[in-house]
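Asks: please find the sequence and the predicted model below.
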Amino acid sequence: MTHRLLTAVAALALTAPSAAQDKPPAPAEIPSPGDIVAAAPAGDWVAIAASDLLVMDLAPDAAGRPRRVVIQLMPAPFSQGWIGNIRKLAAAHWWDGTSINRVQDNYVVQWGDATEKKPLPAGLAVVPEGEYVTATKAEGGVIPSDGKLPPMHWSGYSPGWAWTDHADAYAKKYSYFRGWPFAGDDGRSGWPVHCYGMVGVGRNMPPDTGSGAELYTVIGHAPRHLDRNIALVGRVVSGIEHLSSLPRGTGGLGFYENENERVPIASIRIASDLPPAEQPKFEYLSTESRSFAKYADARANRRDPFFIKPAGEADICNIPVPVRAVADSR
């Protein structure tokens, strides 16, 4: 019966091509977000400079397997005071011999000097609270569309910005800037947001804003209430499983109570300071591309066969920017 039905449908399509063109695509033909990313042309991908990657090597696991975490640092003009400090800390090999000290379930993994006594390198900047928010320029420009679908109601701002017309629970609008998720108020100021895998700067009570020596990454539901209250400096692009799978700390806020529970950090380096053969290579899907616009729309409106009812909306943290490793062609 199924075979006869499919044959009949195929025959109808052959005899009435114009009618078939007016109908929406069959469910099996509707691409998923993953399909859209996989089909994105090479020109829609942007290489991440080795100088913008922070490579953290943890002590091997119990089976002797290496554990490497790669973090992409945020582009200018955001959080550059803290990122400048992070570059100095990495150049000084300051994190070597420190540890993962905190793993709080559905929240964060944090690392740094558990003793809080290790001297910091000279010349670290003291960054003011005002740097949590950055001024932007709204100069027009619209993200590309295919002429049939205006994905996510984009209203772009150049250079680099791709604002949406969608409201956000923690801001008036959300946006993407050069591959990064941001929120904003009037299109003239913006701030990075606490999505899964984002990396931030630990601090004490305000007005302290942290030096960058204590870092954390989000491993749970996006704690957006931290936006504009703590500096965000990057995101984990590889190896998040080496952090999210660690045993949870039993002390307050998930801190490890015993020294032997902490995971040692062998080294943290800027990738460009590693030998060329050891430098990881990654690229992200340009958030100014037509492919990303289609991908974002598909994340908000799942039309592929598994889904029954499209949501019609998506939290910004549910539209993660695709990042992929690049094979070394040397």
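Replies: Arrived safely, thanks for sending. Residues are numbered from 1 along each chain as shown.
Asks: drop to CA atoms for contacts and neighbour counts, all remaining ones
Replies: Fine.
Asks: the residue nearest to residue 328 when sequence neighbours are not counted: how many residues sit nearby?
Replies: Take residue 328 and drop its neighbours on the chain: the residue closest to it by Cα to Cα, 6 or more residues apart in numbering is residue 281, 7.4 Å away. Residues near residue 281, counting by other Cα atoms under 10 Å, number 17.
Asks: can I assume residue 281 is in contact with residue 51?
Replies: No: under the criterion of Cα atoms under 8 Å, residue 281 makes no contact with residue 51, lying 10.8 Å away.
Asks: now do the same contact list for the closest residue to residue 229 other than its chain neighbours.
Replies: In this structure, residue 229 finds its nearest non-sequential neighbour in residue 132, 7.0 Å apart by Cα to Cα, 6+ apart. By Cα atoms under 8 Å, 6 or more residues apart in numbering, the residues touching residue 132 are 79, 191, 228-231.
Asks: what about residue 49, distance to residue 115?
Replies: For residue 49, the distance to residue 115 equals 33 Å [Cα to Cα, to the nearest Å].
Asks: oh, that last question was meant for residue 71, not what I typed.
Replies: For residue 71, the distance to residue 115 - Cα to Cα - is 24 Å.
Asks: where exactly do the helices run in the stretch 101-250 of the chain?
Replies: With helices called from DSSP state H, counting those that start in this stretch, the stretch 101-250 of the chain shows them at 241-244.
Asks: so what's the residue count around the residue lying closest to residue 175 once chain neighbours are set aside?
Replies: Distance criterion Cα to Cα, 6+ apart; nearest residue to residue 175, sequence neighbours excluded, is residue 163 at 4.3 Å. Neighbour count of residue 163, defined by other Cα under 10 Å: 25.
Asks: cool, the one 10 residues further on as well?
Replies: Other residues within reach of residue 173, judged by other Cα under 10 Å, total 20.
Asks: check it against this one:
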Amino acid sequence: MIRSLGSVLFASLLTPAALASDPPVTPSAVVAQAPASAWRVIAADDLLVMTIGGGKRVVIQLAPAFGPRHVGNIRALAKAHWWDGTSINRVQDNYVVQWGDVTEKKPLPPGLSPTSPADYVRSIANVRLAVTPLPHADPYAPATGFVDGWPVAMDGDGAWLPHCYGFVGVGRNTSPDAGTGAELYTVIGQAPRQLDRNIAVVGRVIEGMAHLTSLPRGSGDLGFYTADEKTVPILSVRLASDMAEKMRPRYEVMDVGSASFAEYLRLRANRKDDFYDRPAGGVDLCNAPVPIRPISVKPAP
């Protein structure tokens, strides 16, 4: 039965009555053995491919359902090749890596949508998606769960994406400025959930995270690179849908309504195997990442 976001506060996670006769005992084993029916292809228009200095590739999955105006702007910026020649300007330890135009003077392409703090949260009344609730207390939201492959935090009125490790947000100035999408950052430390609903979260890094976390930390205030430090060049940013077929990255995400995800989630909270002696009895939203895997494409004969 499909649950609406409005009813999730009263729902509980149902573990399937039966999976395999000899079920896997670790979350990774569940992921490895999940059938093809438990996976959903990520649309090429939702994949942002960033190439930084040294030819290193970072792939970001965008979340248009939770940040439609910001994501629309990001797609427009990518189509205009706006980020080409910009740079990574900030690396703050245990916090964020941030990139964009260091001069803050580069003209933006025409037609970007105006944004506001109202874009940080999607109204439950306007969203009708199936929810897999997470039945464990969260210090930052009355309820949490998973919607369309994304972890979400919720209250009685709205739903929003959390600031988990690897998630991508939109840099902004003092409110009511909400940023255009031209200045982006990703979380590289413990999840700063206090930022939830204060900044637009628009996606997550699904490939190349190590290229960002291994960058030298900036010595300036808040981890910004100083004039004596070398910024990291951004060579290009493209939507996968605008790339040649043979160059496109392809990924799929686990269906959060599948039996495989329910078992994966149960084991994340109650792991007991050869290594774990004492199950935790719970898991927080950012420590149950939805599995994502690359799709291998066989070359044409």
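Replies: Done, it's in. Because the structure is predicted, anything quoted here is derived from the model rather than measured.
Asks: re the thing from before, more neighbours: which of residue 49 and residue 115 of structure 1?
Replies: Higher neighbour count among residue 49 of structure 1 and residue 115: residue 49, with 15 against 7, using other Cα under 10 Å.
Asks: returning to that earlier point: what about the equivalent of the residue nearest to residue 328 of structure 1 over in structure 2, distance to residue 80 of structure 2?
Replies: Superposed on structure 2 with TM-score structural alignment, residue 281 of structure 1 falls opposite residue 250. Computed as Cα to Cα, the residue 250 of structure 2 to residue 80 of structure 2 distance reads 22 Å.
Asks: then residue 32 of structure 2?
Replies: 39 Å.
Asks: of these two, who's got more company?
Replies: Neighbours of residue 32 of structure 2 and residue 80, each counted by other Cα under 10 Å, are more numerous for residue 80; the result is 15 against 11.
Asks: which residue in structure 1 lines up with the more buried one?
Replies: For residue 80 of structure 2, the residue aligned by TM-score structural alignment is residue 92.
Asks: ok, its match to residue 122 of structure 1 distance?
Replies: 10 Å.
Asks: what ranges do the strands span in the stretch 1-150 of structure 1?
Replies: For the stretch 1-150 of structure 1, applying DSSP state E, counting those that start in this stretch gives strands covering 45-47, 53-58, 67-73, 99-103, 108-112, 134-135.
Asks: who are the contact partners of the aligned partner of residue 208 of structure 1 in structure 2?
Replies: Using TM-score structural alignment, the equivalent of residue 208 of structure 1 in structure 2 is residue 177. With contact taken as Cα under 8 Å, 6+ apart, residue 177 of structure 2 is in contact with 115-117.
Asks: ditto for residue 240 of structure 1
Replies: With Cα under 8 Å, 6+ apart, residue 240 of structure 1 has these contacts: 69, 197.
Asks: ok, the residue nearest to residue 175 of structure 1 touching residue 138?
Replies: No: Residue 163 of structure 1 is not in contact with residue 138 according to Cα under 8 Å; the separation is 9.7 Å.
Asks: which non-adjacent residue is nearest the most centrally placed residue in structure 1?
Replies: Among the residues of structure 1, the one closest to the centroid is residue 235, at 5.1 Å (Cα atoms, centre = their mean). Counting by Cα to Cα, 6+ apart, residue 235 of structure 1 lies nearest to residue 198, which is 4.1 Å off, once chain neighbours are set aside.
Asks: which residue lines up with residue 168 of structure 1 in structure 2?
Replies: Per TM-score structural alignment, residue 168 of structure 1 is aligned with residue 138.
Asks: setting aside sequence neighbours, what's the nearest residue to its match?
Replies: residue 284 (6.7 Å).
Asks: what residues are up against the one you found?
Replies: 136-138.
Asks: return the distance of the aligned residue in structure 2 for residue 103 of structure 1 relative to residue 223 of structure 2.
Replies: Aligned by TM-score structural alignment, residue 103 of structure 1 pairs with residue 91 of structure 2. According to Cα to Cα, residue 91 of structure 2 stands 5 Å off from residue 223 of structure 2.
Asks: out of these two, which sits in the busier spot?
Replies: A count of neighbours by other Cα under 10 Å puts residue 91 above the other of residue 91 of structure 2 and residue 223, at 29 against 19.
Asks: isn't the more buried one up against residue 215?
Replies: Yes: counting by Cα under 8 Å, residue 91 of structure 2 does reach residue 215; the two are 7.1 Å apart.
Asks: neighbours around residue 186 of structure 1, how many?
Replies: Per other Cα under 10 Å, the neighbour tally for residue 186 of structure 1 reads 12.
Asks: how about residue 294 of structure 2?
Replies: 14.
Asks: residue contacts, the aligned residue in structure 1 for it?
Replies: Aligning on TM-score structural alignment places residue 294 of structure 2 opposite residue 325 in structure 1. Residues in contact with residue 325 of structure 1 (Cα under 8 Å, 6+ apart) are 280-283.
Asks: what's the spacing between residue 325 of structure 1 and residue 239 of structure 1?
Replies: Separation of residue 325 of structure 1 from residue 239 of structure 1 (Cα to Cα): 12 Å.
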